[in-house]
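Undergrad: When you get a sec, could you give me coordinates for this:
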Amino acid sequence: MSRTTRLTGRGKGPRPSGRERRPGPPGPYALLPWLLLGLGAFSNLWQGETPNPWVGALGLLTFNSLYTSVVFRGFDRRRRESTTSYWLLAAMGAVTFSLAIGYGGSWLLFFPLLSLACGTILRGRWLGAGLFSLAVCASLVAVWRGDHASEPWTIGYGTLISGGVTAAILTLSETVMELRATRQELARSAVEQERLRFSRDLHDLLGHTLSVVVVKSEAARRLAPHDIDAAIAQVTDIESVGRQALTEIREAVTGYREGSLATELDRAGPVLAAAGIEAVIHRSGPPPAPQTDALLGWVAREAVTNAVRHSGATRCVFTLGSARGRVRLTVTDDGAGPGRPTGPVDGTGLKGLAERLAAAGGSLESGPGADGGFFLAAELPAEVREGSGRRGCG
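TA: Next comes the predicted model:
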């Protein structure tokens, strides 16, 4: 259907690939170039300006390995929130403090890198507390060493900003991805709800219409040998019912059909009479609001369909009343035919009605009557908001 095409976005351009591109940073590889901040420390090792160069080289290799591992884990939520990630971050912190305190100078730039790694792993209040503490410690180490080319506060400021910006970008990236997933899920849900509405409308429409056609066809067959004019009248009714069904199906497909209690009760008399059932209608109180009236129209239609198909009844009573801001429609008959519902809510039609009314703040009861037969009782608020019980649940 065209409606489904619009909701799913199909039919407009090529289908997107299974792996969606992450908005913002495309992945952990975008954070690896920041390791170039360690070129100053590497230059010191290369030029022999660092005491115990093998210790420094081992520390540099360890730091780079830990940084790469932590950054890659930060882009996977399950791995990021694992205990291993926090241990790796702690080990990275220990290496950073050891190298910065031991060598100073260019090695102090490992503090911003450590902060960046913290921004990929930490979230919430731990992130703020961790970055602030790390920035303070970086400034104090820079003051204590006193051998960096820039002012000590710049080390602390760079440490604070690098982790904060990284965490903000990654959080925004994750939020956008979640919003995309939510939008796709809402589109799928809308399609499923539309399919459910369409299937229930067709069940209610065709079940009722075919039941009427069968009843009137049987009446025409019985009358044909004795009263040809009456038989022709029944056949004319069948034609009228068929045309009406075509109109209702078109309206159901476009999503604009709403039932009417008055219309369904007017149709109920001739349909039940053709099945040998007397229809009795009792009304009290003001007319229901339009949306309530439409939902009660579906209830009346389903009640007539069940009475014609299953009941074997001779009398069917419709009672409509209102009290305390609620409208109640009760349908009872004196039939106990084979195959009719026996539980509180049984059968596809009654289940669909129960869900339709529940979505509008109402309820549906059904089951064997106290004096035999069967009853169906629907209760709704006097004012049902527009669209309730229709598209939302079928």
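Undergrad: From now on I want contacts and neighbour counts done on CA atoms only, so please keep to that.
TA: OK.
Undergrad: longest helix anywhere in this structure?
TA: helix 152-223 (DSSP state H).
Undergrad: Show me what that helix is packed against.
TA: Applying 3 or more C-alpha pairs under 8 Å, 6 or more residues apart in numbering; DSSP states H and E, we find helix 152-223 packed against helix 2-8, helix 110-121, helix 125-145, helix 228-254, helix 261-274, helix 290-306, helix 348-359.
Undergrad: could those helices be laid out in CSV, adding mean neighbour count and distance to Arg80?
TA: Compiled in CSV, these are given as follows (neighbours: other C-alpha atoms under 10 Å; distance: least, C-alpha to C-alpha, whole Å):
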stretch, mean neighbour count, distance to Arg80
helix 2-8, 14, 33
helix 110-121, 27, 6
helix 125-145, 18, 13
helix 228-254, 15, 48
helix 261-274, 18, 59
helix 290-306, 24, 51
helix 348-359, 20, 41
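Undergrad: here's the other one to compare against:
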Amino acid sequence: MIGSGSQAREVRRRRRAERRQWRREHRRPGPPGPYVLLPWLLLGLGAFSNLFQGDTPNPWIGGIGLFAFNSLYIAVVVRGFDKRARESRLTYVLLAALTAVTLGLAAGYGGSWLLFFPLLSLACGTVLRKQWLAVGLLVLAVAACVVAVWHKDSASTPWTLAYGTFISGAVTAALLTLSETVMELRSTRQELARAAVEKERLRFSRDLHDLLGHTISVIVVKSEAARRIAPHDMDQALQQVADIESVGRQALTEIREAVTGYREGSLATELDRARSALTAAGMEPTVRRSGPPLPPQTEALLGWVVREAVTNVLRHSAATACAFVIDGTSDRVRLTVTDDGRNPAAPPTPGIGGTGLKGLSERLAAAGGSLEAGPGPEGGFVVTAELPADALVEPDGNPVTGPAR
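TA: Predicted coordinates:
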């Protein structure tokens, strides 16, 4: 019982810590909300004092005007902190009503009632933006100065009142704009972090799927060859088993490199592996290569094409021969993989068939190349990849790597 009670307390303590952490992470940057502007209503205490002491003519009109001003100010400020509500027509109607009440009270009573102009400017700063804000604040400042000069009994000089009216709205709008910018940057940062995680997950899934799919196909082919040869030639069967061990060790190394993100394909290595796998499956591989040496990025992409094409040949074709032709120039390079198999799963018209080839086609397209796959004119299946001699790389500088299936 004691143990269960302490465990429950620990769970509650952990939950409280998680809630505090969540509030810290999701706390709104900048001003906490519209309530920071409500204490400025204390500027109207002078008008309230005049009204309460009977120094204001027509006190009922003044009282109703004071109540209307405070209500409209609170409504406009609260809606101004909500971007969606700020852009609604109702908000502008409320701001227009607040402006009318302010002008009426200031022009009718003067004195302390003129301090409602800076309050109106604060409300304008929460709602108006860009050129509308500049025009609105200038008009308010001029109106405050004119009314103060007309009454000649302002609580401060007309120029000071005009300056205070203008600067109140300008500072409020600047702070709110800065706050919104900070929130947008924070949201963008979180989105970029999610995109980076998703990109790394996609990279790893592509590499791992390609590595395992091809490696398992090779292991299965060589295992079948070892089983078929063992009753007649044990030494050759043992050689196939040694090849299986070598393929497995190489796969472990490649998986570790894929996890750390440092794996780069090699066209020559993939061609050597293709020869070994096809020979073990009873197929005759041929390779013809011409043209200048290729940069690592292009070699890496063509290596993935060879890997994907050989995997499909081993799985589906039942072919007896497979040819690899690489033709390169100073500008473009083309890789053609042709087999003479049946390809029962091949599409009836030229194009991109399986999802592996579709993912590879997208990768080549991102590097400025293209991929075509379909039945050959003389039977079998043909995969043709074409790339710029200097293929594009990912924005992070890494070579474009394996296809997503």
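Undergrad: Need the TM-score between these chains.
TA: After superposition, the two chains reach a TM-score (TM-score structural alignment, normalised by the length of structure 1) of 0.92; 382 aligned residues with a C-alpha RMSD of 2.0 Å.
Undergrad: related to what we said a few turns ago, the longest helix of structure 1 vs structure 2, average distance?
TA: Aligned to structure 2 and superposed, helix 152-223 of structure 1 gives a mean residue distance of 0.7 Å (mean C-alpha distance after the TM-score superposition for structure 1).
Undergrad: Trace that helix over to structure 2 and give me the residue numbers.
TA: With TM-score structural alignment applied, helix 152-223 of structure 1 matches the range 158-229 in structure 2.
Undergrad: How about stretch 75-88 of structure 1?
TA: Using TM-score structural alignment, the partner range for stretch 75-88 of structure 1 is residues 81-94.
Undergrad: Just the terminal-to-terminal distance for the matching stretch.
TA: Separation of the first and last residues of stretch 81-94 of structure 2 by C-alpha to C-alpha, to the nearest Å is 14 Å.
Undergrad: What are the contacting residues of it?
TA: For stretch 81-94 of structure 2, contacts defined as C-alpha atoms under 8 Å, 6 or more residues apart in numbering pick out 33-34, 72, 75-76, 79-80, 126-127, 176.
Undergrad: mind running it again at 6 Å?
TA: Contact partners of stretch 81-94 of structure 2, identified using C-alpha atoms under 6 Å, 6 or more residues apart in numbering, comprise 34, 79-80, 127.
Undergrad: again, but for stretch 125-142 of structure 2
TA: Contacts of stretch 125-142 of structure 2 (C-alpha under 6 Å, 6+ apart): 80, 86, 162, 165-166, 169, 172-173.
Undergrad: matching residues in structure 1 for that stretch?
TA: Going by TM-score structural alignment, stretch 125-142 of structure 2 lines up with residues 119-136 of structure 1.
Undergrad: so how far is that stretch from its chain's centroid?
TA: Distance of stretch 119-136 of structure 1 from the chain centroid (C-alpha atoms, centre = their mean, to the nearest Å) equals 34 Å.
Undergrad: Just give me the closest of the contacts of stretch 125-142 of structure 2 to Leu43 of structure 2.
TA: Thr165 (12.6 Å; C-alpha to C-alpha).
Undergrad: That closest one against Leu119, yeah?
TA: No. Using C-alpha atoms under 6 Å, Thr165 of structure 2 makes no contact with Leu119, being 7.7 Å away.
Undergrad: got a list of what Leu161 of structure 2 touches?
TA: Contacts of Leu161 of structure 2 by C-alpha under 6 Å, 6+ apart: none found.
Undergrad: The helices and strands packed on helix 152-223 of structure 1: which one's closest to Arg283 of structure 1?
TA: helix 261-274 (10.8 Å).
Undergrad: List the contacts of that closest one.
TA: With contact meaning C-alpha under 6 Å, 6+ apart, helix 261-274 of structure 1 is reached by 279, 293, 296-297.
Undergrad: Superpose on structure 2 and give me the mean offset of the very next helix or strand once past that helix.
TA: Downstream of helix 261-274 of structure 1, the first helix or strand assigned by DSSP states H and E is strand 278-283. Average distance, strand 278-283 of structure 1 versus aligned residues of structure 2 after superposition (mean C-alpha distance after the TM-score superposition for structure 1): 1.6 Å.
Undergrad: Over in structure 2, find the residue span strand 278-283 of structure 1 aligns onto.
TA: The aligned range for strand 278-283 of structure 1 in structure 2 is 284-289, by TM-score structural alignment.
Undergrad: Show me which positions of the matching stretch end up buried.
TA: Judged by neighbour count using 16 or more other C-alpha atoms under 10 Å, the buried positions of stretch 284-289 of structure 2 are 284-285.
Undergrad: With stretch 211-230 of structure 2 instead?
TA: 211-212, 214-226, 229.
Undergrad: What distance do you get for the residue positioned nearest the centre of structure 1 to Leu60 of structure 1?
TA: In structure 1, the residue lying closest to the centroid (C-alpha atoms, centre = their mean) is Leu186, at 4.8 Å. Distance, Leu186 of structure 1 to Leu60 of structure 1, by C-alpha to C-alpha: 49 Å.
Undergrad: Report the inter-axis angle for the longest helix of structure 1 versus helix 348-359.
TA: Counting by axes from the mean of the first three to the mean of the last three C-alpha atoms, to 10 degrees, helix 152-223 of structure 1 lies at 140 degrees to helix 348-359.
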